[in-house]
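*Asks:* model this:
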Amino acid sequence: MVDKSVYSCQHSITSIKIVLRTDMSSKRQLLISTAFKLFYKKGIHAVGINEILAESGVAKKTLYNHFSSKEALLLAVLQYRDEIYCQWLQSEFDKADRGVAKIDALFSALDNWFNDRTQVLALFHGCFFINVSAEYGELNSLIHQQCIHHKIRVESIIREAVKTLTEDPERIAEITQTLCYLKEGATVKAHVQGDKKSALNAREIAIKIIS
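*Replies:* Have a look, this model is predicted:
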């Protein structure tokens, strides 16, 4: 015979554990998204842990249950932004037809981002990974390496789009490198000089080179 009171107690304990795990996970995500918002707008060194806690409403003990240090939190923030950015970029390519349309899609997407028409990426404050790498300049640091990883991943996404333009391996490599240079240059120009047309100008250069 089953002791229903024991079953009920065990079921309640399991439910509590699930709720606690979900709550901890949501708190972790809140810390990451809040830290990103502050880091992206103000810079890493300009934002302290206390400001992140005040903005998020999360207790300090909870933060340190998830992250051993500010740098550990930053690594999680970099992974968070990397995933959002790469998913966005891939989706923009997926909407476009093959060939030159893919190239056009890249710079149209950048133009929307630079001009604050891409809600998923937040208001434009330059490339988060360039900004972070400027504050953590040591190439061998985990934080800088995470920035490098992002750039490699973005290049890989662009390369796959270029493969719809040509099957020549050398040409694929050449066009991919050119597009990456133009993308990075346009991003910096939009951020540093406030040139909101930089993506469209870069697109014209790209089309001329590819044609």
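
*Asks:* hey, let's count contacts and neighbours off CA atoms from now on
*Replies:* OK.

*Asks:* So for the protein, the centremost residue is which one?
*Replies:* Nearest residue to the geometric centre of the chain (Cα atoms, centre = their mean): residue 81, 2.4 Å.

*Asks:* Would you mind measuring from that residue to residue 176?
*Replies:* Per Cα to Cα, to the nearest Å, residue 81 is found 22 Å from residue 176.

*Asks:* and what of residue 84?
*Replies:* On the measure of Cα to Cα, residue 84 and residue 176 end up 21 Å apart.

*Asks:* and what of residue 71?
*Replies:* 32 Å.

*Asks:* the more surrounded of the two?
*Replies:* residue 176 (21 against 13; other Cα atoms under 10 Å).

*Asks:* these two touch, right, the more buried one and residue 154?
*Replies:* No - with contact defined as Cα atoms under 8 Å, residue 176 does not count as touching residue 154 (10.5 Å).

*Asks:* So for residue 100, what's the nearest residue that isn't a sequence neighbour?
*Replies:* residue 165 (6.6 Å; Cα to Cα, 6 or more residues apart in numbering).

*Asks:* let's see this one next to it:
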Amino acid sequence: MSDKRVLLLNSALKLFYEKGTGAVGINEIIAYSGVAKKTLYHHFSSKDDLILAALTLHDQKYLQWLEVKLADVQTNEELVKHLFHALNDWFNDRVTELGGFRGCFFINTASESVTLDRQIQDRCARHKVAVRQLITNSLPQPNDRLVDALCLLKEGATVAAFVQGDRQAALRCIDIALAHDTQAPFPV
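*Replies:* Below is the predicted model of the structure:
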């Protein structure tokens, strides 16, 4: 990947994550990155193309970070603790590779407009599927109901941390998830 493309992509991701994809225009990205408009359009055919590339880059960063945090757990209980302690670190701006916490980039992007390009919506949805798969693959003892609970708790904690400023939301999820893991399945 060329240096200019990397600079543009990192600049766009930073601005999109901080301000939202709808609020950031091409001219702001050009000014922030110091790259010429012609160069931007050489690498990205449109703003939507740049948004898709930024989503892909953030997806890679997030999944790599989370995979490291969930590596080598020996029990489901350990995974629960690792997951929500990692989220707590992120919510409290202790994860440099993800930048300052501004909520979930994928939720934020998907919720900005009901008229978003379908590819952007699909990219956001694929990220959530990939996170779920990573959690599933990281569980030492398979448990689909626990994965459901963890994914819902993770999303809820992320929204609570961002929208309500509840930076401790992830830590409260630990007891909830562990209580769920020990309970018998709900009757259908």
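
*Asks:* Let me see the TM-score of these two.
*Replies:* Superposed pair, TM-score by TM-score structural alignment, normalised by the length of structure 2: 0.93. Supporting alignment: 182 aligned residues with a Cα RMSD of 1.4 Å.

*Asks:* in the superposed pair, what's the mean gap between stretch 75-92 of structure 1 and structure 2?
*Replies:* By mean Cα distance after the TM-score superposition for structure 1, the fitted stretch 75-92 of structure 1 averages 0.4 Å away from its aligned residues in structure 2.

*Asks:* which residues in structure 2 does that stretch align to?
*Replies:* The alignment of stretch 75-92 of structure 1 onto structure 2 (TM-score structural alignment) spans residues 52-69.

*Asks:* what about residue 113 of structure 1, helix or strand, and which?
*Replies:* Residue 113 of structure 1 belongs to helix 100-114 when assigned by DSSP states H and E.

*Asks:* compared with structure 2, how much does the following helix or strand past that helix deviate?
*Replies:* Going down the chain from helix 100-114 of structure 1, the next helix or strand is helix 128-135, by DSSP H and E. On superposition with structure 2, the mean distance recorded for helix 128-135 of structure 1 (mean Cα distance after the TM-score superposition for structure 1) is 0.4 Å.

*Asks:* What helices and strands are in contact with helix 128-135 of structure 1?
*Replies:* Here helix 128-135 of structure 1 touches helix 142-162, going by 3 or more Cα pairs under 8 Å, 6 or more residues apart in numbering; DSSP states H and E.

*Asks:* mind listing what the residue nearest to residue 100 of structure 1 touches?
*Replies:* The neighbourhood of residue 165 of structure 1, defined by Cα atoms under 8 Å, 6 or more residues apart in numbering, consists of 98-100.

*Asks:* Just give me the match in structure 2 for it.
*Replies:* Taking TM-score structural alignment for the superposition, residue 165 of structure 1 sits opposite residue 141 in structure 2.

*Asks:* now residue 125 of structure 1
*Replies:* For residue 125 of structure 1, the residue aligned by TM-score structural alignment is residue 102.

*Asks:* Is that match in contact with residue 164, as I believe?
*Replies:* No - counting by Cα under 8 Å, residue 102 of structure 2 sits too far from residue 164 to count as a contact (11.7 Å).

*Asks:* and those two? which has more neighbours close in?
*Replies:* Using other Cα under 10 Å, the more surrounded residue of residue 102 of structure 2 and residue 164 is residue 102, with 20 against 11.

*Asks:* quick check: longest helix of structure 1.
*Replies:* Ranked by residue count under DSSP state H, the longest helix found in structure 1 is helix 4-42.

*Asks:* do structure 2 as well
*Replies:* Longest helix in structure 2, counting by DSSP H: helix 47-70.

*Asks:* Pull out the buried residues from that one.
*Replies:* Using 16 or more other Cα atoms under 10 Å as the test for burial, helix 47-70 of structure 2 gives 47, 49-56, 58-59, 66-67, 69-70.

*Asks:* Ok, stretch 142-162 of structure 1 next?
*Replies:* 143-148, 150-151, 154-155, 157-159, 161-162.
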